[in-house]
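> Predicted model and sequence follow; I will ask about them next.
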Amino acid sequence: MTCDDFKDPFRAKQTINIADKKVTIYRLQKLEELGIANISRLPYSIRVLLEAVLRNVDGKVITEDDVKNLAGWSPDGVPALDIPFIPSRVIMQDFTGVPAVVDIAAIRSAMQRLGGDPSIINPVIPADLVIDHSIQVDYYGTSYARNCNEKYEFHRNKERYELLHWAQNAFDNMRVVPPASGIIHQVNLENLASVVHLKEKCGELIAYPDTLVGTDSHTTMINGLGVLGWGVGGIEAEAVMLGQPYYMPIPEVVGFKLTGELREGVTSTDLVLTVVEMLRAHGVVGKFVEFYGPGYKALELTDRAVLANMAPEYGATMGFCPVDEVTLDYMIMTGRTEEHVDRVRQYCKEQGLFMEDGLADPDFTSTLELDISTVEPSLAGPKRPQDRIPVQEMSKAFHQTMKDVFAAKSGKKPNGDDPDYSRWLGEGGYSVSEITHPHHTGITKIKCADDVVAVTHGSVVIASITSCTNTSSPSLMIGAGLVAKKAVEKGLKVKPFVKTSLAPGSRVVTDYLEEAGLMPYLDALGFHLVGYGCLTCIGNSGPLREAVSNEIESKDLTVAAVLSGNRNFEGRINSQVKANYLASPMLVVAYALAGTVDIDLMKEPIACDPNGQPVYLKDIWPGKEELDECISKSVTPEMFKEQYANVYQGTDLWRSLDAPKGLLYDWDNDSTYIQEPPFFKDFPLEVTELADIEGARALALVGDSITTDHISPAGSIPTSYPAGQYLLSKGVDEKNFNSYGSRRGNHEVMMRGTFGNVRLKNKLVGSKEGSWTIHQPDGQEMPIYDAAMKYVEEGTPLVVIAGKEYGTGSSRDWAAKGTQLLGIKAVIAESYERIHRSNLVGMGVLPLQFREGESAESLGLNGKEIYEIRGIDALKPFGELTVIARSDDGEDKTFNVLVRLNSDIEIEYYMNGGILHKFLRDGIKGE
């Protein structure tokens, strides 16, 4: 937009003094004076969103009606309308940022081929890219682990990092935070976020709220700071960067009232796992959640950030924490200037965005309430973050997991008299009636580090204090250090089969752990620093010790991981670990000491000291007074100022990269990391007419809660799978495969990895797990990629049929890109998670939804039918299409499905084959 584009139809612009400067604001109260809105009754999150819409009115993309529609938000119901949202910035991490950079570089190349000016292709909206997802726990338990992991990281990712180094210089309006700085969300919270921007624009100094969208679903962590933002698909983020608004339905807002205070021994992790459980049960998909109440006001900001981080786990678009004095205290603690903080205070108070005592609570669509004094120590698992388990019930819960594993393996219901089930019991799947800890006697033993140790069902083989949810909180991190200190003083040791790791979200964490004198105790238990970034939680846990790995394989053991992250989906953490549990950093240390999840830590001893005396959890758990005193002495603003002073310079490894230069990226056909994607090659400038889908086959028939990890895994690449075979054919040794996540710049790898999760259950192949399907009509079983390519050769379009919550989990654009490249034209599911549905639209894949009460099962679909989808030429938002499923015997099943294209602009995106395709066409025509 040019300066002439901006309008002020409501006369909302006003010049005021903020922090001794004359600034322009777009005053929300003006809408109340005009009778358009009751600002003081709106949720704070809606007020921030309304300011962004009001400030960007141009009469074309954003109109007066958009302002009025949003300003008319009501708890009694919101209109089924989309509004255009232009955030102030975009944030990306490297797993999702690399494909974004590749796409924008490819658009530049396409623009040149089409005779346009490639230099005009730049981020219009400021973008930050934080490189944090590529480091892996190859080395651990030693003082040199971090250095070795970082060197190995650069060795593996040299081509990717050279691309990002090139982008840092080639694109205007893009900043890159180099590796070894910290995780995206914590760097954003501690440094990048301004809460209120001050920017010169069109000859005026304008103050406005910090808002953003991010390519990581846990972008929501920044809501803890009162910054409006959430995760979107990488494709949508690219479009926003290039100046396209983000279209979103006006959201309902669920108010979550917190009262009381956390009890001694209970952490903010326990609180968020309880909140996740409650909100999942309430149902908040596609909605905003906003926290309030006396319990909220008493929470430290780092505890609020923990609550906000897990919004994807409770299913909301975001979990918003309004600005108050706690927000400002945190900004001072993290090194923001007094002038900056004063600006935030004055602006937010002027705009009604500051939560103060004495103000009435906003109106909400619905409300929940939690007395946080009732929260108890908890974990969540073994494969979903919403499945909370109180610590005292952990052993019983794991026994149930063992029963479920038995049932899945044998196809039988658990029965203590069954000889097969007795075998499982004998291997560690103990009866729930057991009331004493069995200590795993009589189990096959292996020799580890001069100790004879049993590895059996329930053994904790990974214990990771990993970044994201918890490492921004000094109370949780210093708490873990104090637990380690007390354990070492009691003479306790971590079981040698446990792979331990400490991966803080920023360098400041290790600064204050060292200042507190706690790092030596963490080191003594094997929790050495392994690097700064997203490691175990994203699947970069690295290999297990060979002897442990062999024992798991030979005995088919159900072993466990305990991590302080937010994701524990099947096949994500480590392919050999079937039971994964989320917990606070303090409990991670405790379970590493216990060596098993088959234990009640509230009653049973963690271990015995060298003199044979039992040591209980309460013996090593720090008190609140001790914890608070340690934090006050160890955490200072100077630490944050020092660490972020040169954050964009990076380490010697980053600065020594030999990155390419120039306007256009020089594509290397031999690269196995970076390839020019096919999306914009042979690109027609005119849109083809929409047509019905005929003669389609189902590539996969899947159940509920199919995650983006199932669709596009981020972890290790199996040698026997198509992606592994491709890399071997290119001369890549297996040890250098790296991960799917790190190879997202190469479509050849990623399309071969689509539906490549080793735990995927495709009903077309019965109970068999992995990336397999049946090619129709010959009935041949083969890898999903091979079948898709065979269908493409035959000219057969494909569909995927799914259950509820299809695409839940990370905001992974390759889950949609890979789907499109396999030739899948439509997905028919019972329901979708928000981001993945949008990504499918962004790639020109048609998201369809079974009508309420209908499913593949209720309709009698087995996935072997031939499918026709009729009425596409007359698509309407939220309309219906007719599906005909014809079985081999000629019987037709006809049913209607809902079109999950939610607006006219999404219809337009679909017609163009995707968002970026529309952008390129518009760019050529409007240049």
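Thanks, I have the structure now. As the structure is a prediction and not an experimental result, all values here were calculated from the model. Numbering: from 1, shown residues only.
> going forward, measure contacts and count neighbours with C-alpha atoms only.
Noted.
> Give me the nearest residue to residue 814, chain neighbours excluded.
residue 712 (6.3 Å; CA to CA, 6 or more residues apart in numbering).
> Distance of the one you found relative to residue 635?
40 Å (CA to CA, to the nearest Å).
> Which one's more surrounded, these two?
Neighbour count, other CA atoms under 10 Å: between residue 712 and residue 635, residue 712 has more, with 29 against 21.
> Residue 358 versus the more buried one, what's the distance?
Distance, residue 712 to residue 358, by CA to CA: 49 Å.
> which residue packs closest to residue 919, ignoring adjacent ones?
Excluding its sequence neighbours, the residue lying closest to residue 919 (CA to CA, 6+ apart) is residue 239, at 7.5 Å.
> Likewise for residue 292?
With sequence-adjacent residues excluded and distances taken as CA to CA, 6+ apart, residue 292 is closest to residue 257, at 5.0 Å.
> Just confirm the one you found is within a helix.
No. Counting by DSSP: H, G, I helix; E, B strand; the rest coil, residue 257 is located in no helix; its state is strand.
> Now do the contacts for residue 168.
Going by CA atoms under 8 Å, 6 or more residues apart in numbering, residue 168 touches 174-176.
> this is the other structure I want to compare:
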Amino acid sequence: MASKDSFGAKGTLDVDGTSYEIFRLDAVSGDGLDVASLPFSLKVLLENLLRTEDGSDITADDVKAIAGWDADADPSQEIQFTPARVIMQDFTGVPCVVDLATMREAMADLGGDPTKINPLAPAEMVIDHSVIADVFGTPEAFGRNVEIEYERNRERYQFLRWGQGAFDDFKVVPPGTGIVHQVNIEHLARTVFTREVDGVLQAYPDTCVGTDSHTTMVNGIGVVGWGVGGIEAEAAMLGQPVSMLIPRVVGFKLNGDLPEGATATDLVLTITEMLREHGVVGKFVEFYGPGVSVLPLANRATIGNMSPEFGSTIAVFPIDEETTKYLELTGRTPEQIALVEAYAKEQGLWHDPDAEPRFSEKLELDLATVVPSLAGPKRPQDRVSLSEAKESFRSALADYAEDTDAQETKGYDENVEESFPASDTPHNGHGEAPPNGHVAAGSGAGGRPRNPAQVTLADGTSFELDHGAVTIAAITSCTNTSNPSVMIGAALLAKKAVEKGLERKPWVKTTLAPGSKVVSDYYEKSGLTPYLDKLGFNLVGYGCTTCIGNSGPLIPEVSQAVNDNDLAVVSVLSGNRNFEGRINPDVKMNYLASPPLVVAYALAGSMDVDLFNDPLGQDTEGNDVYMKDIWPTSAEIEEVVASAITSDMFDDGYADVFAGDEQWRSLPTPEGKTFEWDAESTYVRKPPYFDGMPQEPEPVTDIDGARVLLKLGDSVTTDHISPAGAIKKDSPAGHYLAEHGVEQRDFNSYGSRRGNHEVMIRGTFANIRLRNQMAPGTEGGFTRYLDGGEDSVTSVFEASEKYIAAGVPLVVLAGKEYGSGSSRDWAAKGTALLGVKAVIAESYERIHRSNLIGMGVLPLQYPEGESAESLGLTGEETFSVSGVTELNDGTTPRTVKVTADGVEFDAVVRIDTPGEANYYRNGGIMQYVLRNLLRG
């Protein structure tokens, strides 16, 4: 739609002979309007509104609201943000394509043109979440893991290949290429976007939304983008703007430079701790000041990646010379780089290190104060200085191992995710264990009670395994594998360790999963690959692996000992999330660390070690070797980075990025504009969202006679709610698959079956760490069925089936921070399909609250200071909610009355914008979009 252009902002920008239409920010002027001092991120939003102003959804008043932004005010002004593009990964992306395919059929059923269901904004998907580190520690690991990945996921991949052909402006980056966020920042992101609109070539800031919360990694190159639920992403693909409130913006000033020995990972863990303590949920964070100029782009990307761990919507860096240097390094064209610089300078988006934009709040960090750090054992914001890691581990151990007398410390809520796809069978490709003879895992000095287990591997290596043993050491996750300084640092540390004669401890599963093939290229060019291989850090795949729980099984004998002796063992990974239960079902304690520290802990073999003062092992002459003896200097790292990394690597690595390998190209691909659903498929099935949907929405109703499906505590994450990890044989999903002829070895993971709503419903609220207070003494997906005089403990799914059959609506009661964690659309989809009509919580995470509305579920909030406990609610009550019908009048009630067996309170309605109210009135965002496209 052509811009209304109330401000006369439309102009041209000529760059090296090419003319672009732009919308000039300096055209917005007048009393109280100050564009020049706006934060970078709000200037990007301002341009977005200027260019898309249409007089109805986006008005001149919206533009003025940003230009005249009151930095101190609480967010209240709704705007409609139109992202330039959508980026997806396969776990969250497959349901998006399933929904689009289903919408095409629904459009046809309602008498419309199915090809109207088509991405109107460019959409790109990177298949990166399906590879599992089954095979490790061997040169064949990568090839075998890819083969296993294709065996498990053939149906899904065929479906995605159909989507790539059926939909316009939809591209798929095939498996084995890289991690979505690293591919995004290295290749897909433009920084300044160009597109022909009404026959005119426009240039405007690259913006995006993504179906993964770590989409924010692209903030590092000046792209304003963040994670949304798959439901919102589908709407954005279909041309619907993202409804949002103009946010508060936190300015984070950086000064100085990192000291010797401190890495980008240490910096980001420090920033995570600071911002979590400050409180930035729902806010934009923007970095500025002289320290930005000295911060390498890769370090900025590492910081941007961790934005969800701070809780902020974005963590963005403005555009400067470092941005254009990175674009040049990563193979962007000279024309694109020239456009980025010219556009940013023309629009006031070029970073001035001396400027002080107006911010809502400010923090400051002297980079010189950053020290080597870890985060753990179960939250990314729980930073621990490496010098204190041993003692911190010991005091945390009491929460995980009953046989210790370690000082108990207050931990995070135990309701944390299980996110591990299980291997069908253990592929014991870990190669030969180092011939260390009898060695002890986790047997640090001190008075800590021990619980050692004697373990003998298949090759005869024998050792004692104890609490604190590092059983997984994984260089993984785009957070760090996109950063050459820490990746080269890890490889140089490995080289020095090998030259000293050190070996990884035999109980450690070591994996290397870079975010793109470029990492392998510069490892090869620098001659460092053999040293990583020697320590067992062989390439296992280009994908998320351990960070999302795709760690694969532990060494079988180690797993057996851990389970037989209830050992609290440890993973150390260079990822961004370490929630309890996420990394591996056998591993209770998880620590985030830089890639060099991952290697160091693989050598040490235990968290019960002081890396500064205890030896990592002995050299060939029997002398103790300490970490200081093998830690590479900044100068050594920079020398290798400068000599080993060239733009040609990025040109070659991404030359044919959408074509895929022979396995991808040879997949049989269905044809046609609508998908031919296979009735026998257990991976991809047509969901029921549009079954019986009328052309016009029916009036919303109050909720009467509802029962409580679950009563939950604080900090229940989307990983508790959304199906993730292994599908167990005795679970409702396992029973379903068995009934459909699937052998247990072929169950695969919930993530791989996200395109089958029947599996996903059965796995919703089924996380092994979930504690439903309605069914005390249980863990996992259990509840009590309370209807028709019956009171019985059963699975959440089976109780839901009974309630739905009886026509009984359901509610969920929850505590603080409900729905925090990854942007998992199935946490909302599964909730809706289980028959839940409302959630009543003390507070919500931004994306999940929005997704609930997008699925037609009403998010309600207890009155300030109240909770289920303070109100005396047990979950056994019958609930009614009145006042919801006000929405039929075109207004949104501030509160509704909740009654529960004599308890009454006014719950806050967390439908925060008019756009969200429209979604709720239509029964969900997909129904709203479908009806609009049908009318149009």
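Sure, I can see it. All values derive from a computational prediction rather than experimental measurement.
> Can you give me the TM-score here?
Once superposed, the chains reach a TM-score of 0.95 (TM-score structural alignment, normalised by the length of structure 1), with 901 aligned residues with a CA RMSD of 2.0 Å.
> that older thread, quick one: map the residue nearest to residue 292 of structure 1 onto structure 2.
By TM-score structural alignment, residue 257 of structure 1 lines up with residue 253 in structure 2.
> was I right about that match contacting residue 271?
No. Residue 253 of structure 2 is beyond contact range of residue 271, at 11.2 Å (criterion: CA atoms under 8 Å).
> higher neighbour count, the two?
Higher neighbour count among residue 253 of structure 2 and residue 271: residue 271, with 23 against 19, using other CA under 10 Å.
> Just give me the match in structure 1 for the more buried one.
Mapped onto structure 1 by TM-score structural alignment, residue 271 of structure 2 lines up with residue 275.
> And for residue 657 of structure 2?
Aligned counterpart of residue 657 of structure 2 in structure 1: residue 647 (TM-score structural alignment).
> ok now do its match, which residues does it touch?
By CA under 8 Å, 6+ apart, the residues touching residue 647 of structure 1 are 177-178, 181.
> go on, residue 187 of structure 2?
By CA under 8 Å, 6+ apart, the contact list for residue 187 of structure 2 reads 330-332, 654.
> count of residues packed around the aligned residue in structure 1 for residue 613 of structure 2?
If you follow residue 613 of structure 2 across to structure 1 using TM-score structural alignment, you land on residue 603. Residue 603 of structure 1: 13 surrounding residues under other CA under 10 Å.
> Report whether the expected contact of residue 603 of structure 1 with residue 392 is present.
Yes. Residue 603 of structure 1 lies in contact with residue 392 (CA under 8 Å); the separation is 7.5 Å.
> my guess is residue 192 of structure 2 meets residue 208, correct?
No. Counting by CA under 8 Å, residue 192 of structure 2 does not reach residue 208; the two are 11.6 Å apart.
> Tell me which of these two has more neighbours.
Taking other CA under 10 Å, residue 192 of structure 2 and residue 208 do not tie; residue 208 has more neighbours (27 against 21).
> distance of the more buried one from residue 322 of structure 2?
Going from residue 208 of structure 2 to residue 322 of structure 2 by CA to CA gives 21 Å.
> Next: residue 929 of structure 2.
Residue 929 of structure 2 is 40 Å from residue 322 of structure 2, by CA to CA.
> More neighbours: those two, which one.
For residue 929 of structure 2 and residue 322, the more surrounded residue by other CA under 10 Å is residue 929, and the numbers stand at 21 against 17.
> Now check structure 1 for the residue matching the more buried one.
Using TM-score structural alignment, residue 929 of structure 2 sits opposite residue 919 in structure 1.
> three-state assignment of its match?
Of the three states, residue 919 of structure 1 takes helix under three-state DSSP.
> Please apply the same query to residue 468 of structure 1.
Using three-state DSSP, the structure places residue 468 of structure 1 in coil.
> when you align them, which residue in structure 2 goes with it?
Using TM-score structural alignment, the partner of residue 468 of structure 1 in structure 2 is residue 478.
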